[in-house]
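**Student:** give me the fold of what follows.
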Amino acid sequence: MNTRPKLNYPVPVTILTGFLGAGKTTLLNRILTEHHGRRIAVIENEFGETGIDNELLVQADEKIVTMNNGCICCTVRGDLVRILGELSDRRENGDIHFERVIIETTGLADPAPVAQTFFIEQDIAENYKLDAIVTVVDAVHAHQQLQEHHEAQEQVGFADRILLSKTDLQEAEVVADLETRLRAMNPRAPIKRVHFGETELFDILDIDGFNLDDILKIEPDFLQDVSHEHEDDISSFVFRTDRELDAARILAFLDIMVRDFGNDLLRYKGILNIAGCDKKVIYQGVHMLMTESFGNPWQDGEAKASNLVFIGRNLPKQDMLEALESCQVAA
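**Tutor:** Model (predicted):
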């Protein structure tokens, strides 16, 4: 008996965007781990030299991972068109099954080139339909990000839904002022406050929110095939080591780094192997706001390595790498 599920086309797609550190990965974690009964393919990408988010999101090395709740996680290593084509082919062949797609863009991305894909690529347009662009906005840093970065403005302007995160860390009048600013920038998009990604999926999936006519009013050249470039003064670098790190020294380094370069640190995150700790230690931060948490225990036979990625403006890369080298425990 043929048990292959009936395939419906086109597959609805949600683009999840938001500036660095806004909380997109937290929301994706909820989608990938909650038993919501929906089969979702998640395509995740990050600006930088290493896939730190891939480990924060799921503990696996494969490019495509099937989760116990029916979700699929796919880490983008190449062209989006190719990845979508591969997913569509495997869905047709019965290798994997999903009913909708969520694409997380890098925090430095203008969402326009991603959205363009579903209109200017014929094969993609036949198999997928852009359902909505959902933008996560960081209530703590949004005013500064909107002032300094065109990408942050574009993310808000293109949004069909706006999720306002970290409101509990900001004064009420500042949040209210931010909401007023966001409504002025994009009166089309409803705004919802969220805490650690806790939002109902029906608020962001299958909402039929993307309206091409509205987007053409914002950006008349939207359907032209144009490329996107990052700001020249923004760059990323990675620190990797197989040696254990001293807890006191790494904490002192992070405190000094935040104190001296916090304004220019757009995003920093990493999974660390701390001497004397049997769990992975996860550091994440945006500007001056830094959090520390414990991840999964190191598994028997697993290579214990530390990876820290920094994304920022005009950072003293060599000085920071040398300081991190000094945090290693002597061999």
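**Student:** could you use CA atoms for every contact and neighbour count after this?
**Tutor:** Will do.
**Student:** what packs against the longest strand that the chain contains?
**Tutor:** Using DSSP state E to define each element, the chain has its longest strand at strand 128-138. On a contact count with 3 or more CA pairs under 8 Å, 6 or more residues apart in numbering; DSSP states H and E, strand 128-138 meets strand 11-17, helix 112-120, strand 161-165.
**Student:** list the buried residues for the following helix or strand past that strand?
**Tutor:** Following strand 128-138 in sequence order, the next helix or strand is helix 142-148 (DSSP states H and E). With burial defined by 16 or more other CA atoms under 10 Å, the residues of helix 142-148 counted as buried are 142, 143, 145, 146.
**Student:** of these, closest to residue 297?
**Tutor:** Nearest to residue 297, judged by CA to CA, of these is residue 142 at 34.2 Å.
**Student:** excluding chain neighbours, what is closest to the closest one?
**Tutor:** Closest residue to residue 142 apart from its sequence neighbours, by CA to CA, 6 or more residues apart in numbering: residue 178 at 7.7 Å.
**Student:** now that neighbour: how far from residue 193?
**Tutor:** Applying CA to CA, to the nearest Å, the value for residue 178 to residue 193 is 12 Å.
**Student:** need the contact list for residue 39.
**Tutor:** 69, 70, 71, 72, 97, 98, 99, 100 (CA atoms under 8 Å, 6 or more residues apart in numbering).
**Student:** actually residue 12, not the one I wrote
**Tutor:** When the contact criterion is CA under 8 Å, 6+ apart, the partners of residue 12 are 99, 100, 101, 128, 129, 130, 131, 206.
**Student:** just the buried residues of those residues.
**Tutor:** 99, 100, 101, 128, 129, 130, 131.
**Student:** which non-adjacent residue is nearest residue 169?
**Tutor:** residue 140 (6.7 Å).
**Student:** separation between that neighbour and residue 185?
**Tutor:** Separation of residue 140 from residue 185 (CA to CA) stands at 18 Å.
**Student:** so these two - more neighbours on which side?
**Tutor:** residue 140 (22 against 15; other CA atoms under 10 Å).
**Student:** residue contacts, that one?
**Tutor:** 166, 167, 169, 170.
**Student:** ok, so of these, who is nearest residue 312?
**Tutor:** Residue 312 lies nearest to residue 166 out of those, by CA to CA, at 20.9 Å.
**Student:** roughly how far does the closest one sit from residue 17?
**Tutor:** Between residue 166 and residue 17 the distance is 16 Å, computed by CA to CA.
**Student:** ok, these two, which is more surrounded?
**Tutor:** residue 17 (29 against 19).
**Student:** alongside the first, I'd like the structure of this one:
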Amino acid sequence: DHGLRFAIIENEFGDVGVDEKLISTAAAGKSEDGPGVTRINEEVIEVLNGCICCTVRGDLVEALKRLHDKVKLFDAVLIETTGMADPAPVAQTFFVDDYIQAKYRLDGIITVVDAAHVEQHLDEEKPEGAENESIEQIAFADRIILNKCDLVGKSPATKAASEEQCRNVAEIPNGEREEAAGASDVKEALSKLEGRIRSINPHAPIIQARFSQVDPKQLLNLSAFELQRVLEMDPEFLSMDPNAHVHDDTVSSVSWSFPGLELNMNKLKQWISSLMQDLGTELFRYKGVL
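**Tutor:** I've put the predicted structure just below:
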């Protein structure tokens, strides 16, 4: 238990907020004091259906200004961007807005890398003028969490089975997680993958993880963001127009909401399995509250 209180600014790619509901549900589940139970101390601000690095940049600034009025309640602000965000304009916010620069310090940029699938995204050909977000996010990171390390080098079928276990990790007793993750030797594959990551960013420490289990102490109070290093990498960092970057129009989101309908879990599982089989490599993320 890190004992810290966070404000969370959550940017979702779609127009239906899911993560805020997941966090609120977790908070509700821990709202009663008891043995081993800690109250969750977060305030969540959602920024929906947009790119936090440009079209909702003003919303980000306003959210940070509003949070400053409650600074006595929070030890830190966590900004979670979408997987499609360019981190550079978000980081730029802390240096080009005088009010934000005076009231906040950018502690560090943390990038979570999906070890099982990242290479297909690094190799992806983007439309002319569009940046490869995976490369940008790794390049700007001060810490890199290499998650799903147990899936590196496995077949697609094995990955799918293991990822299903990952989604249900909360239901797996601690003693069984090793078995669920498998015992294959992936050291060589991980070493090769880390080498590729270091060719993009040789400075950021890489933290290997499974089931997204990381000690918070490795991610907090880093004082890791170095403006000078960023300027050496991108001399135009402080002067660039946050609206100038080109979006990848091949990526879109679809959202459904069915209030009042009874859920048939078996049919939902069948539909998701069929969707993964037909379009698995084209799906970046799917999530919801049932």
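**Student:** the equivalent of the residue nearest to residue 142 of the first structure over in the second structure is in what secondary structure piece?
**Tutor:** Correspondence of residue 178 of the first structure to the second structure, assessed by TM-score structural alignment: residue 193. Residue 193 of the second structure is located in helix 187-200, with elements delineated by DSSP H and E.
**Student:** for that helix, packing partners?
**Tutor:** Against helix 187-200 of the second structure (3+ CA pairs under 8 Å, 6+ apart) you get helix 133-139.
**Student:** which residues of the first structure does the helix it packs on align to?
**Tutor:** Under TM-score structural alignment, the match for helix 133-139 of the second structure is residues 151-157.
**Student:** that stretch: average distance to aligned residues in the second structure?
**Tutor:** With mean CA distance after the TM-score superposition for the first structure, stretch 151-157 of the first structure departs from the second structure by a mean of 0.4 Å once superposed.
**Student:** can you give me the helices in the stretch 151-300 of the first structure?
**Tutor:** Counting by DSSP state H, counting those that start in this stretch, one finds helices in the stretch 151-300 of the first structure at the ranges 172-185, 212-218, 247-261.
**Student:** possible to save the ones you listed as a markdown table with distance to residue 115 of the first structure?
**Tutor:** Listed next are those as a markdown table, based on distance: least, CA to CA, whole Å:
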| stretch | distance to residue 115 of the first structure |
| --- | --- |
| helix 172-185 | 19 |
| helix 212-218 | 10 |
| helix 247-261 | 34 |
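**Student:** quick check: closest non-adjacent residue to residue 280 of the first structure.
**Tutor:** Looking at residue 280 of the first structure with CA to CA, 6+ apart, the closest residue is residue 295, at 4.9 Å.
**Student:** mind listing what the aligned partner of residue 117 of the first structure in the second structure touches?
**Tutor:** Aligned by TM-score structural alignment, residue 117 of the first structure pairs with residue 93 of the second structure. Residues counted as contacts of residue 93 of the second structure (CA under 8 Å, 6+ apart) are 61, 100.
**Student:** ok, residue 252 of the second structure next?
**Tutor:** No contacts exist for residue 252 of the second structure under CA under 8 Å, 6+ apart.
**Student:** map it onto the first structure.
**Tutor:** Match for residue 252 of the second structure (TM-score structural alignment): residue 235.
**Student:** then residue 207 of the second structure?
**Tutor:** Counting by TM-score structural alignment, residue 207 of the second structure lines up with residue 192 in the first structure.
**Student:** pretty sure that match sits against residue 160.
**Tutor:** No: judged on CA atoms under 8 Å, residue 192 of the first structure makes no contact with residue 160 at a distance of 11.7 Å.
**Student:** so those two - more neighbours on which side?
**Tutor:** residue 160 (25 against 14).
**Student:** what's the nearest residue to the more buried one if we skip its chain neighbours?
**Tutor:** Distances taken as CA to CA, 6+ apart put residue 189 closest to residue 160 of the first structure, at 4.8 Å, once the chain neighbours are dropped.
**Student:** where's the one you found relative to residue 206 of the first structure, distance?
**Tutor:** The value you get for residue 189 of the first structure to residue 206 of the first structure, if CA to CA is used, is 15 Å.
**Student:** so what's the residue count around the residue mapped onto residue 286 of the second structure from the first structure?
**Tutor:** By TM-score structural alignment, residue 286 of the second structure lines up with residue 268 in the first structure. Other residues near residue 268 of the first structure number 23, with proximity taken as other CA under 10 Å.
**Student:** list the contacts for residue 268 of the first structure?
**Tutor:** 283, 284, 285, 286, 308, 309, 310, 311.
**Student:** before we move on, what about residue 139 of the first structure?
**Tutor:** Going by CA under 8 Å, 6+ apart, residue 139 of the first structure touches 164, 165, 166, 167, 169, 170, 175, 178.
**Student:** what's the farthest-apart pair in the residues you listed?
**Tutor:** Across the contacts of residue 139 of the first structure, no pair lies farther apart than 169 and 178, at 13.5 Å, counting by CA to CA.
**Student:** the two: which has the busier surroundings?
**Tutor:** Set residue 169 of the first structure next to residue 178 and count neighbours by other CA under 10 Å: residue 178 wins out with 19 against 12.
**Student:** just checking, the more buried one touches residue 143?
**Tutor:** Yes: Residue 178 of the first structure is in contact with residue 143 according to CA under 8 Å; the separation is 7.0 Å.
**Student:** about what we covered before: chain center to the helix holding residue 193 of the second structure, what's the gap?
**Tutor:** With CA atoms, centre = their mean, to the nearest Å as the basis, helix 187-200 of the second structure stands 20 Å off its chain's centre.
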